[in-house]
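J.: next one to model:
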Amino acid sequence: MFASIARAIFGTSNDRSLKAYQRRVPQINALEPAMQALSDEALRAKTDEFKQRLAGGATLDDLLPEAFAVVREASRRSQGLRHFDVQLIGGMVLHDGKIAEMKTGEGKTLVATLPVYLNALTGKGVHVVTVNDYLARRDAEWMGQIYGFLGLTTGVIVHGLTEWERREAYAADITYGTNNEFGFDYLRDNMKYRLEDMVQRDFAYAIVDEVDSILIDEARTPLIISGPAEDSSDLYRTVNVVVAELVKDPDTYEKDEKFRTVTLTEDGTRRVEDMLQEAGIIAEGNLYDIFNVSVVHHVQQSLRANTLFARDVDYIVRDDKVVIIDEFTGRMMEGRRYSEGLHQALEAKEFVTVQPENQTLASITFQNYFRLYPKLSGMTGTAMTEADEFAEIYKLEVVEIPTNVPVIRKDEDDEVYRSAGEKYEAIAKLIADARERGQPVLVGTTSIEKSETLSGILKKKKVPHAVLNARFHEQEAVIVSQAGAPGAITIATNMAGRGTDIKLGGNIDMRLKLELADIEDAEARAAREAEIRAEVDRNHDLVQAAGGLYVIGTERHESRRIDNQLRGRSGRQGDPGGSRFFLSLEDDLMRIFGSDRMGGMLTRLGLKDGEAIVHPWINKALEKAQKKVEARNFDTRKNVLKYDDVMNDQRREVYAQRREFMKATEVSAIVADMRAEVIEGMVSRRIPVKAFAEQWESAELAEDVRRVLNLDLPIVEWAREEGIDESGIRERVERATDMFMAAKAANFGPELMRFVEKSLLLQILDQVWKEHLLALDHLRQGIVLRAYGQRDPLNEYKSEAFALFNAMLDELKERVTMMLARAEIGPDAPPAADFQPHGPAAEQMIESHPDPAMATSGAEPAYEMAGGAEPVRLAPAPLRSDAVDPNNPATWRNSPRNAPCPCGSGKKFKHCHGRNM
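T.: So this is what the prediction gives:
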């Protein structure tokens, strides 16, 4: 009660926001005569004047009234469109980084030109995000005339552009594009190896059109770029032939069954190099040549497959597949595959089909992508119903902008029928009646199948109609533009009908574009144009007299917002119109109330076949049900985002570090620090602090140094010296390594060494990040089951993801150190300037944004894999239902393999208490 009294006295928060914006409108209007008096050149010169004032210390808010007045006049001269006062308010809302809710037909596309122009004056670039390629092209071409008139450039990002075209489009002052293309360009940029190859600039300001669709409906699933985990299956088979021959001689490799590791001896390395050269896999040179990074990985995995894994023990071969056997249960694990190419190596070993395998290379949700923009705003016809979600997830306030002319559309109460058949018959009857009166009808359905059902009924009754196919956006725009013609019947799904007004009598601009395209004679064109204009004017009067556009909803949607979008197609700019929803007890939403009980009640009330019940109470009950469903869906999206936020923090860190590596002219200090940390870790694992000399693992440390640092040091002898301790051993290893790497750098030369270090660092960072993403995928799929053990899955995920991230960083340091220690450049190698590292070829990568409608609560979306259109799910990782307690050895087996052992030894778990697990 007190809230309603306060609203009556002080107004709502929306009213108060509008009053603040309305105070600035007279200031803009007062400038209009002065702008109209300017010549085209003088008006265009205002852009340079504004830029100079910004450089002199003025703010965008200082320039807003004059800049908005300039855009309004430029629009009037170039488009014949003058911004209404409410459109000026909408522009101010967008400039302030808020969401402007403006009804359909209020000119949101034109509204955006005001803040776009103002913010483009900074020179940092403005992105305008649309829902499909057609609208991106149309708006860029249409509104680009205003920007061009004022001396600004416009670009458009759509599917199929080259890298050069994308770079040019992003370099423009204003860039239009789709949400998918912006997101994928961000991911692709962070897979490149040179700053000059990146297409996007730093983020500044974005306006999202249909913001509810993009930031809510499509935000339930991430953008994913997947690609081949490693090279083609042919390479696995060829390397396997070489390794299978090699392992016949036990002197070519050293195997540690306790630690499940295997490494080549010097003799083995030499023989592998010879055989790989004969097979044409590597050119002349060392196996650890910088150009052979991928080959080393294949050799190592093949060596593991041939020496550490036994058929019918670790796996079986069945139906042309390698099936893993669970070491604990002895059961076959259908669908599980070893990662990092090991499974392909086993398939090559057993001469079965080597399955191509894709894995996630990069992914991001729309929530986290759009939160990268320092300033974000949006516009739509329906946002107030989702205001809480916009505020909580994106920190965006929604402001409802009043219409230019009051809405006079009549929204009638819903009609409820007992069966879907009765409902469709009633809809068909109403459509036929409206057609006889010459009243156009737009019918909204919730699925393509239901569109086809209704279309079939209308065909039987011989009622002409059009069915929209949302897959062809340009065709859709043509159909929607003429949906207001007398007697036009249009059936559309929820996806259809966006971005194009339904004007009573038909859209004259679209008709002129289509019907005058083939007429070349100027007089004939003028005559035909006059006929079209007269015909549209007559049709407009006919439709107005018939009651305007009538909107029919075939059932209520889960979200009130979608229903309001459909209703909003009618009653634009003060036009007459009407709307009504038809429901049945068989509809999805109605079943929430228990259709059996309601059906029995309606029968007792004497409801006969074909009759409907109409009452405002039903509308209120349905609205309550929709609010419950909306709240549930919001919780689902919020939960998904919480998990993605964990990965997002890591993604930001990796991408920022990657960019720093690319910017740096040399990374010698970075790799030196990595090398020092690797040495410290190796020594501390084998020689724990304060351990007795007889407890030292000196021989194992010498083997680690040989494997990682490529040095044969007398560590066993050092350990026998009197008075030496762990720090003394470490210092000697560091000194020997520094001398070894200094000699290598002198041999390479400073320029080549800098290139080798930088390229290896970037390539290996990408490798370990890719493997980390796969590990997180596996972890995410199984983590929800931790709830059965009274554990919070989110906290468990955060904890394990953090441990995995630290393990990834350790792996990065070790791989970089090992590869640099073994790197060699052959005498015939091309100069550094001619060689650039590269990731998977564009044709090998798959970009996917799984259909949000297919995403289920709490489940990971299916990932599309190379080699077929069938989506498959990644197999879950083994589950650990309990957390790790350092004081309880019984829980230690739950430690991640690469995490520090909970016993406190300083070793990784897999090298300590996890050795036999």
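J.: only C-alpha atoms from now on, for both contacts and neighbour counts.
T.: Noted.
J.: what's the nearest residue to Gln844 if we skip its chain neighbours?
T.: Spatial nearest neighbour of Gln844, chain neighbours left out: Gly227 (5.9 Å); criterion: CA to CA, 6 or more residues apart in numbering.
J.: isn't the one you found up against Ser848?
T.: No: contact criterion CA atoms under 8 Å: Gly227 and Ser848 do not qualify, at 11.1 Å.
J.: looking at the two, which is more packed in?
T.: Set Gly227 next to Ser848 and count neighbours by other CA atoms under 10 Å: Gly227 wins out with 25 against 19.
J.: other SSEs contacting the host helix or strand of that one?
T.: If you go by DSSP states H and E, Gly227 is part of strand 223-228. Judged by 3 or more CA pairs under 8 Å, 6 or more residues apart in numbering; DSSP states H and E, the packing partners of strand 223-228 are helix 179-189, strand 358-364, strand 846-848.
J.: which SSE is immediately downstream of it?
T.: Next element after strand 223-228 (DSSP H and E): helix 233-246.
J.: which elements pack onto that following helix?
T.: Helix 233-246 makes packing contacts with helix 266-278, helix 293-307, helix 342-349 when contacts are defined by 3+ CA pairs under 8 Å, 6+ apart.
J.: the inter-axis angle of the last one versus helix 233-246?
T.: Spelled out, that is helix 342-349. 70 degrees (axes from the mean of the first three to the mean of the last three CA atoms, to 10 degrees).
J.: just the first one next, same as before
T.: Following the same axes, to 10 degrees, one obtains 140 degrees for the angle between helix 266-278 and helix 233-246.
J.: report the distance from helix 266-278 to the chain centre.
T.: Offset of helix 266-278 from its chain centre (CA atoms, centre = their mean, to the nearest Å): 44 Å.
J.: what do you get for the longest one?
T.: The chain centroid and the centroid of helix 293-307 are separated by 33 Å, computed with CA atoms, centre = their mean.
J.: what residues of it count as buried?
T.: Buried residues in helix 293-307, defined by neighbour count with 16 or more other CA atoms under 10 Å: Val293, Val295, His298, Val299, Gln300, Gln301, Ser302, Leu303, Arg304, Ala305, Asn306, Thr307.
J.: related to what we said a few turns ago, who wins for proximity to Glu165 among the helices and strands packed on strand 223-228?
T.: Closest approach to Glu165 among the helices and strands packed on strand 223-228 (CA to CA): helix 179-189, 12.3 Å.
J.: dump the buried residues of helix 293-307 into CSV; add distance to Asp267 as well.
T.: Compiled in CSV, the buried residues of helix 293-307 are given as follows (distance: CA to CA, whole Å):
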residue, distance to Asp267
Val293, 20
Val295, 18
His298, 18
Val299, 15
Gln300, 15
Gln301, 19
Ser302, 17
Leu303, 15
Arg304, 18
Ala305, 20
Asn306, 18
Thr307, 17
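J.: and the residues you listed, which is closest to Met662?
T.: Using CA to CA, Val293 comes nearest to Met662 of the buried residues of helix 293-307, at 19.2 Å.
J.: now show me the structure for the sequence below, then we'll compare the two:
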Amino acid sequence: MLGGLAKSIFGSSNDRYVKSLGGIVNKINAFEPSLKAMDDATLANQTAAFRARLANGEKLDDILPEAFATVREASVRVLGMRHFDVQMVGGIVLHRGEIAEMRTGEGKTLVATLAVYLNALTEKGVHVITVNDYLAARDAEWMGRIYKFLGMTVGVIIPNLTDHQRKEAYGSDITYGTNNEFGFDYLRDNMKYERETMVQRAFSMAIVDEVDSVLIDEARTPLIISGPTDDKSELYKQVDAIVKQLDADTYEKDEKQKSIILTEDGTETVERLLEGAGLLQGDNLYDYENTQVVHHLNQSLRANMMFKRDIDYIVKDGKVIIIDEFTGRMMDGRRWSDGLHQAVEAKEGVDIEPENQTMASITFQNYFRMYPKLSGMTGTAATEAAEFYDIYKMNVVSIPTNVAVKRVDEEDTFYKDLNDKFRGIAKTIKEHADKGQPILVGTVSIEKSEMLSEFLNEEKVEHKVLNARYHEMEAHIVAQAGRKGAVTIATNMAGRGTDIQLGGNLDFRVEDELAEVPEGPDRDKAIERIKEEIALEKQEVLAAGGLFVLGTERHESRRIDNQLRGRSGRQGDPGLSRFYLSLDDDLLRIFGPNTLFAKMMRSSLEDGEALPPSRWMSKAIETAQKKVEARNYDIRKQVVEYDDVMNDQRKVVYEQRADIMDADAVGDVVEDMRAETVNSIVGDSCPPGSYPEQWDVEGMKAKAAELLGITPPVDDWLGEESVDVEMVEERLREAADALVTTKSADIETDTWTSIEKSILLQNLDHHWKEHLATLDALRQVIHLRAYAQKTPINEYKQEAFALFERMLASIREDVTRTLAHAEFRFQGAPELPELPDFITQHFDPFSGEDDTRDLDGGALGNVTTTLPPLSYVRPEEPDLGTDPKEWEGKVSRNATCPCGSGLKYKHCHGQVA
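T.: This is a model prediction of the structure:
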């Protein structure tokens, strides 16, 4: 009570913090008159002046007011848009490494330019993270006009760029791109064999747009780069045919966890069916020999019983395409991992593509925590403020709107079942559309949007459907959703990137209606006519009550609901929002309370009757959503805890790779590995405290021959009076060193260094890849330790550490063995092999959802799992001449083209016609 009283008098801590930034905003505004008086050239020269001041010891905070005022003036001149004072507050929050929560339509894209410009003055590079490639390209071009006017360079990272283009983009002052592209570039860089082929530079600052979507929703799933394995499509088909024969009583499913298990009777049934198909080894399904069959069986069960067509995926052009549960978009080319996608392909009878093996992975949490300064912006972050601080140490600051919000948020309306609800929604839509009010209808799946479309057709209501099937029309449909009487059905509205303007969007109407009209007086007149029509129509829409947002179902996350609501009431416009629910909705059915009230409601309500809006029921829904959000937070937290273990190891491996690539020579490293291997051999054969006659001499000789390539006269050494373990170790080291020294004597120093580097990197990558697979397998079973009253995460840490130690020992042995036994012949430098088709994946180990795209090998740069054969020589540089026709046969297809383009020869003058 006292807290509420204090808050009403003094304001919340958020209000006080925002108010404290008013002094800085006043300083920014004070610079406006002097900047307005500057000509364009003088204003653009401000960038050089700011950088000079930073070089002389001033801090970014010192020049913030003048820099922000400069960006505002540049925006006015270039875009015709002036930052509001509240947008200045948002810019200060971003600069301080915090999250700016700003309502939809408040101009977050423009706010980012303030902090981006200021931090880019350090010339260390600022990364702006968006939720999709369209927004990255749009914002880089749109906001890039301001930066370029002020003399800064802007790059954008989109799929299928060459390494040269990526490196150039990362070298810019400001780089736009998606979270996936930045994360995968980091992983690819740490799979390369030469420092100059790496595209990213040291991290400085990142600003994340739709920060809740990127750092919360997508952070449940690690980024993975994988390569193809053997084709097992026939096995998937056979197992799928068996699963389709099972009855509902043979398995139990948990929709909360998206998991499914066989009952005892179901196991016996499956064993008989597998035995009949010749797929079962022995009598027991769970024998070790049947591990692979069990894995395929489990994935096929999930595919057939848990994943639904037109909700989780659609089938288009003979391919299974995943639907993003948060945005409702098709994710073309993206695939579920761990064999789930293949199981769905078998279920739908389309071509089955092979599985993949993990080669590198990282979570978004550990990727973004590498940035010294991280900030973000979104319309909905307050509900997840605790998680943002726990994981990323970022505070959430709610920025007030420029104009007070006039939208009315009504209580939820309840119906008994789905059909009653949709019938009631269709009638409501018809009533509001008839009076000219535009309506945006939010659904949670394609299936629901098409079901509602049928009800609207019955009511003869004209409408447009925006979902994964009509993805290419997205921007045009959203842009005109604010026109008089327009009815738009959208499958989730997160990250659509296009504002709904009442009366219609001028740019899109001009594009749609005047595409055939050439530049000139006629086109100018037509544009003026459209402007007048939009202004008149806007007044009619405002009179009708503004945009009506109607939610057909509550999402499991309150943030998604708030994002939908936020589409209405933009920039002080009037608006209305209301959600319609039924007891058949997934949220209530799976997570809601199975209370006496729910049973009474189902039995007492008449068909088609709606329960009057109730604050109590709305509170119950919010409680159910909090349960889901808490569960999802636990999942994300668990992902971070396990990845933190791997992340410590990943840092060691990646730092070691970088040190190897940067070193002028690695002979000392190789020599230390050889010495460690010798110590290990002697330690195994000569236990501490034992006498020479107790030593395993034959084992020592066999190991020395295998790993060191020598046959030491250990028997002769044992005859000496002074023999001890140290003497044996020293003599073995000397003999092993002498063998390698003899091999290297006939090879140029630079060439020998290249050989050692290549062998080190090749073995490091091979064992790291195997280590990742082992950790994946360990993680899937470590929870069983809980039955022994042990904490799984602690057990995982101990096991992972032991596995890492074993991996390092294996690397030392393999490097030593390779150099000891390899034979080197002088010949021409071998051509690098063509890259395999790597696949980038962003999958959820709990739900199997994936939201990234396949990339062909060419888009991954110089990533390769195998090095060329160990035949090294530095050939004389051939005289290529200046005529590209003469380069054929003289230039390796994977070498940089001699024309200076920076592209590979095969992608430039060496292209095959």
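J.: fetch the TM-score of the aligned pair.
T.: Scored against TM-score structural alignment, normalised by the length of structure 2, the superposed chains reach a TM-score of 0.79; 757 aligned residues with a CA RMSD of 2.8 Å.
J.: rewinding a little: what's in contact with the strand holding Gly227 of structure 1?
T.: Here strand 223-228 of structure 1 makes contact (CA atoms under 8 Å, 6 or more residues apart in numbering) with 180, 183-184, 187, 356-366, 840, 844-850, 865-866.
J.: what about 6 Å?
T.: 357-365, 844-849 (CA atoms under 6 Å, 6 or more residues apart in numbering).
J.: hey, what's the angle from that strand to helix 179-189? Just curious.
T.: Relative orientation of strand 223-228 of structure 1 with respect to helix 179-189: 50 degrees, computed using the same axes, to 10 degrees.
J.: could you check the angle strand 358-364 makes with strand 223-228 of structure 1?
T.: Going by the same axes, to 10 degrees, strand 223-228 of structure 1 makes 150 degrees with strand 358-364.
J.: post-alignment, strand 223-228 of structure 1 versus structure 2, mean distance?
T.: Taking mean CA distance after the TM-score superposition for structure 1, the mean distance separating strand 223-228 of structure 1 from the aligned residues in structure 2 is 1.4 Å.
J.: also stretch 798-807 of structure 1?
T.: In the superposition with structure 2, the average deviation recorded for stretch 798-807 of structure 1 is 0.5 Å (mean CA distance after the TM-score superposition for structure 1).
J.: just the helices in the stretch 401-550 of structure 1 please.
T.: Remark: helices assigned in the stretch 401-550 of structure 1 by DSSP state H, counting those that start in this stretch are 420-437, 448-460, 473-481, 508-515, 522-546.
J.: please identify the deepest-packed of those.
T.: Greatest average neighbour count among the helices of the stretch 401-550 of structure 1 goes to helix 473-481 (a mean of 20), per mean count of other CA atoms under 10 Å.
J.: mean deviation of that helix from structure 2?
T.: Here the mean offset of helix 473-481 of structure 1 against structure 2 after fitting is 2.3 Å, by mean CA distance after the TM-score superposition for structure 1.
J.: quick one: that helix to chain centroid distance?
T.: The answer for helix 473-481 of structure 1 is 27 Å, by CA atoms, centre = their mean.
J.: run a quick neighbour tally on the residue mapped onto Leu588 of structure 2 from structure 1.
T.: Matched across to structure 1, Leu588 of structure 2 falls on Met590, judged by TM-score structural alignment. Other residues near Met590 of structure 1 come to 18 when the count uses other CA under 10 Å.
J.: what's the closest non-adjacent residue to Met590 of structure 1?
T.: For Met590 of structure 1, the closest residue by CA to CA, 6+ apart turns out to be Ser584, at 7.2 Å.
J.: give me the number of residues near that neighbour?
T.: Residues near Ser584 of structure 1, counting by other CA under 10 Å, number 25.
J.: which of the contacts of strand 223-228 of structure 1 sit farthest apart?
T.: By the measure CA to CA, Glu357 and Thr365 form the most distant pair in the contacts of strand 223-228 of structure 1, at 23.1 Å.
J.: now the helices and strands packed on helix 233-246 of structure 1 as TSV including distance to Arg331 of structure 1?
T.: As requested, these are exported to TSV (distance: least, CA to CA, whole Å):
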stretch	distance to Arg331 of structure 1
helix 266-278	36
helix 293-307	20
helix 342-349	18
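J.: right, and the ones you listed - which one's nearest Pro714 of structure 1?
T.: helix 266-278 (17.3 Å).
J.: which part of structure 2 matches that closest one?
T.: So helix 266-278 of structure 1 sits over no part of structure 2, by TM-score structural alignment.
J.: buried sites along that helix?
T.: Those would be Gly268, Thr269, Arg271, Val272, Glu273, Asp274, Met275, Leu276, Gln277, for helix 266-278 of structure 1 by 16+ other CA under 10 Å.
J.: quick one on the thing from earlier: nearest to Glu400 of structure 1 among the helices of the stretch 401-550 of structure 1 would be which one?
T.: With CA to CA as the criterion, Glu400 of structure 1 lies closest to helix 473-481 of those, at 25.4 Å.
J.: now do that closest one against helix 508-515, angle only.
T.: 120 degrees.
J.: could you give the number of residues near the residue lying closest to Ile157 of structure 1 once chain neighbours are set aside?
T.: Distances taken as CA to CA, 6+ apart put Gly177 closest to Ile157 of structure 1, at 4.5 Å, once the chain neighbours are dropped. Neighbour count for Gly177 of structure 1, taken as other CA under 10 Å: 28.
J.: can you tell me the helix or strand for Gly177 of structure 1?
T.: Following DSSP H and E, one finds Gly177 of structure 1 within strand 174-178.
J.: check Ser17 of structure 1 too.
T.: Counting by DSSP H and E, the element that carries Ser17 of structure 1 is helix 13-22.
J.: post-alignment, the very next helix or strand once past that helix versus structure 2, mean distance?
T.: With elements assigned by DSSP H and E, the helix or strand that comes after helix 13-22 of structure 1 is helix 25-30. Here helix 25-30 of structure 1, set against structure 2 after superposition, deviates by a mean of 0.6 Å using mean CA distance after the TM-score superposition for structure 1.
J.: can you mark which positions in helix 25-30 of structure 1 are buried?
T.: Residues of helix 25-30 of structure 1 classed as buried: Val25, Ile28, Asn29 (neighbour count, 16+ other CA under 10 Å).
J.: name the nearest of those residues relative to His615 of structure 1.
T.: When the buried residues of helix 25-30 of structure 1 are compared against His615 of structure 1 (criterion: CA to CA), the nearest one is Val25, at 42.6 Å.
J.: now do the same contact list for the closest one.
T.: Listed by CA under 6 Å, 6+ apart, the contact set of Val25 of structure 1 is empty.
J.: the stretch 801-917 of structure 1: strands as residue ranges?
T.: Applying DSSP state E, counting those that start in this stretch to the stretch 801-917 of structure 1 gives strands spanning 846-848, 863-864, 871-872.
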